[in-house]
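Next input, structure requested:
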Amino acid sequence: MNTLIILAHPNEDSFNHAICNEVKEHLTKKNYEVKIRDLYKLKFDPVLTEDNHTEFYQTKLPSDILAEQNEIAWAENLVFIFPTWWCGMPAILKGYIDRVFTNGFAFRFGKSEVDGLLKGKRAIILQTASQTEEFMKPSQLVSSMETSMDVGIFDYCGINVITHKFLFSVPHVDKETREKMLKEIVGVIEII
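Sure thing, here's the model as predicted:
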């Protein structure tokens, strides 16, 4: 199965990169075709300019956006890996979604509703956090991020989010706990 990993963390020594490597290694062993779009390594420009906003039609897209859309079109599975920054995704990933998930590619406005054009694609979201689960869940931070991403972005575009996994307290746990988290990730990606 064609699987595209979209990674949004600037530090190559980060736990997010370790997750990415684990996912790629595991899926490759299952004979999946895996590609990685490391947004920081690509130096992806997340800024949606006025020209982009008013002129983004499928016939007028910049080459960098067409390249990303081709990668998403190729994929059956999408795996998003990123840290939680200010109760959301990093700006580079939000800008990626703003610029790549365009009208006519990811969705289309109808007369009375929106048609998600990426139906049939599945997504797994792997999101790290520095805060504890005990802090984030009662504060509704987890559910608000799940709703915003899973429903407000991906469901809107027709993508089926299989799971949205949070990994809590990442900077504050020991190596053994991180190893357990990586094993959990393998269990999560088994469903694709």
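
contacts and neighbour counts: CA atoms only from here.
Noted.

Tell me how many other residues crowd the spatially closest residue to residue 137 that is not a sequence neighbour.
Of all residues not flanking residue 137 in the chain, residue 143 sits nearest, at 7.3 Å (C-alpha to C-alpha, 6 or more residues apart in numbering). By the criterion of other C-alpha atoms under 10 Å, residue 143 has 13 neighbours.

Okay, residue 143 and residue 133: tell me how far apart.
To residue 133, residue 143 is 12 Å away according to C-alpha to C-alpha, to the nearest Å.

what about the helices in the protein?
Ranges of helices within the chain are 15-29, 50-55, 63-74, 91-100, 133-136, 141-146, 175-189, based on DSSP state H.

and the nearest residue to residue 48 once chain neighbours are set aside, what does it touch?
Once flanking residues are discounted, residue 48 sits nearest to residue 99: 6.1 Å by C-alpha to C-alpha, 6+ apart. Residues near residue 99 by C-alpha atoms under 8 Å, 6 or more residues apart in numbering: 46-48, 52, 65.

Spatially central residue in this protein, please.
Central residue of the chain (C-alpha atoms, centre = their mean): residue 80, 2.6 Å from the mean position.

next up, for comparison:
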Amino acid sequence: MNVLIVYTHPNHKSLCDAFLQEIISACEQNNNIQEWKVVDLYQEDFNPVLVFNERKRRRDMHTDPDYENYRQQIIWADKIVFIYPIWWGRPPAMLLGYFDQVFAANFAYRAKGKYLAEGLLEGKTAVCISTMKGPAYYPLFLLNNAHKMLMKKAVLNFAGIKKVKFFEFGSMELPNGNQQQKLKKIYSYFKRLQH
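Here you go, the predicted model:
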């Protein structure tokens, strides 16, 4: 199994980075994982701004050479892991810009009839690991689970990735947020991961 880790946090002293390090350690110990790669969108200075003009046409995004490396990483991966904080009830703009540009029509999906689309990334699975300052129930009760709906339904399922697992960790800035227990949970999950 090939695992692609898309890391989206500007601070490498963050809890998101601690989750990243646990996943890397677990991948190294898991015989089911042949290879793993990390894409650090902030470190790579990924430009999340979507541009359409005479030179960059929307219909050609699936062949845009600026994103060929990212498309090849998606093709290579069996499992895609997204690590990010929840800001304003949603993932960072950096990650949303990644989806805007990499998950393009005729790469991640294609039109099927007038109103339907066909996901082209079938067979892949995803894991979403998110942290937030607020309590874990906040997105569910106050935001109608908007974050999960966005990631699962509007992006990943739409692109054909039907199996999506979520780890949402709230109250992460509190001293008693059980951070070590949650890090162990992620390590254990990835160490036993089979696909």
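
Got a TM-score for the two of them?
Scored against TM-score structural alignment, normalised by the length of structure 1, the superposed chains reach a TM-score of 0.91; 188 aligned residues with a C-alpha RMSD of 1.7 Å.

coming back round to it: now which residue in structure 2 aligns to the residue nearest to the centre of structure 1?
In structure 2, residue 80 of structure 1 lines up with residue 82, judged by TM-score structural alignment.

swap in residue 150 of structure 1?
For residue 150 of structure 1, the aligned residue in structure 2 is residue 152 (criterion: TM-score structural alignment).

List the contacts of the nearest residue to its match once chain neighbours are set aside.
Distances taken as C-alpha to C-alpha, 6+ apart put residue 164 closest to residue 152 of structure 2, at 6.7 Å, once the chain neighbours are dropped. By C-alpha under 8 Å, 6+ apart, residue 164 of structure 2 lies in contact with 125-128, 152, 156.

Please apply the same query to residue 68 of structure 1.
Residue 68 of structure 1 neighbours (C-alpha under 8 Å, 6+ apart): residue 100.

Only the buried residues of stretch 44-53 of structure 2, if you could.
By 16 or more other C-alpha atoms under 10 Å, the buried positions in stretch 44-53 of structure 2 come out as residue 48.

Please apply the same query to stretch 90-110 of structure 1.
Buried, per 16+ other C-alpha under 10 Å, within stretch 90-110 of structure 1: 90, 92-93, 95-103, 105-108.

try stretch 71-91 of structure 2
Neighbour-count burial for stretch 71-91 of structure 2 flags 71, 73-74, 76-86, 89-91 (criterion: 16+ other C-alpha under 10 Å).

repeat for stretch 138-146 of structure 1
142, 145-146.

would you turn the residues you listed into CSV with distance to residue 38 of structure 1?
Shown next, in CSV, are those (distance: C-alpha to C-alpha, whole Å):
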residue, distance to residue 38 of structure 1
142, 24
145, 22
146, 22
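
Distance-wise, check residue 19 of structure 2 relative to residue 65 of structure 2.
31 Å.

More neighbours: which of the two?
Neighbours around residue 19 of structure 2 and residue 65, counted as other C-alpha under 10 Å, are more numerous at residue 19. The numbers are 24 against 10.

My guess is the more buried one contacts residue 185. True?
No: judged on C-alpha atoms under 8 Å, residue 19 of structure 2 makes no contact with residue 185 at a distance of 9.9 Å.

got any residues that touch both of these two?
Common contacts of residue 19 of structure 2 and residue 185 (C-alpha under 8 Å, 6+ apart): none found.

residue in structure 1 matching residue 72 of structure 2?
By TM-score structural alignment, residue 72 of structure 2 lines up with residue 70.

same question, residue 140 of structure 2
Under the alignment (TM-score structural alignment), residue 140 of structure 2 pairs with residue 137 in structure 1.

Could you report the neighbour count for that match?
Using other C-alpha under 10 Å, residue 137 of structure 1 has 12 neighbouring residues.

Okay, residue 177 of structure 1 and residue 143 of structure 1: tell me how far apart.
Between residue 177 of structure 1 and residue 143 of structure 1 the distance is 24 Å, computed by C-alpha to C-alpha.

before we move on, the earlier item: quick one: contacts for the match of residue 80 of structure 1?
Taking C-alpha under 8 Å, 6+ apart, one finds 5-8, 126-129 in contact with residue 82 of structure 2.

Cheers, nothing more for now.
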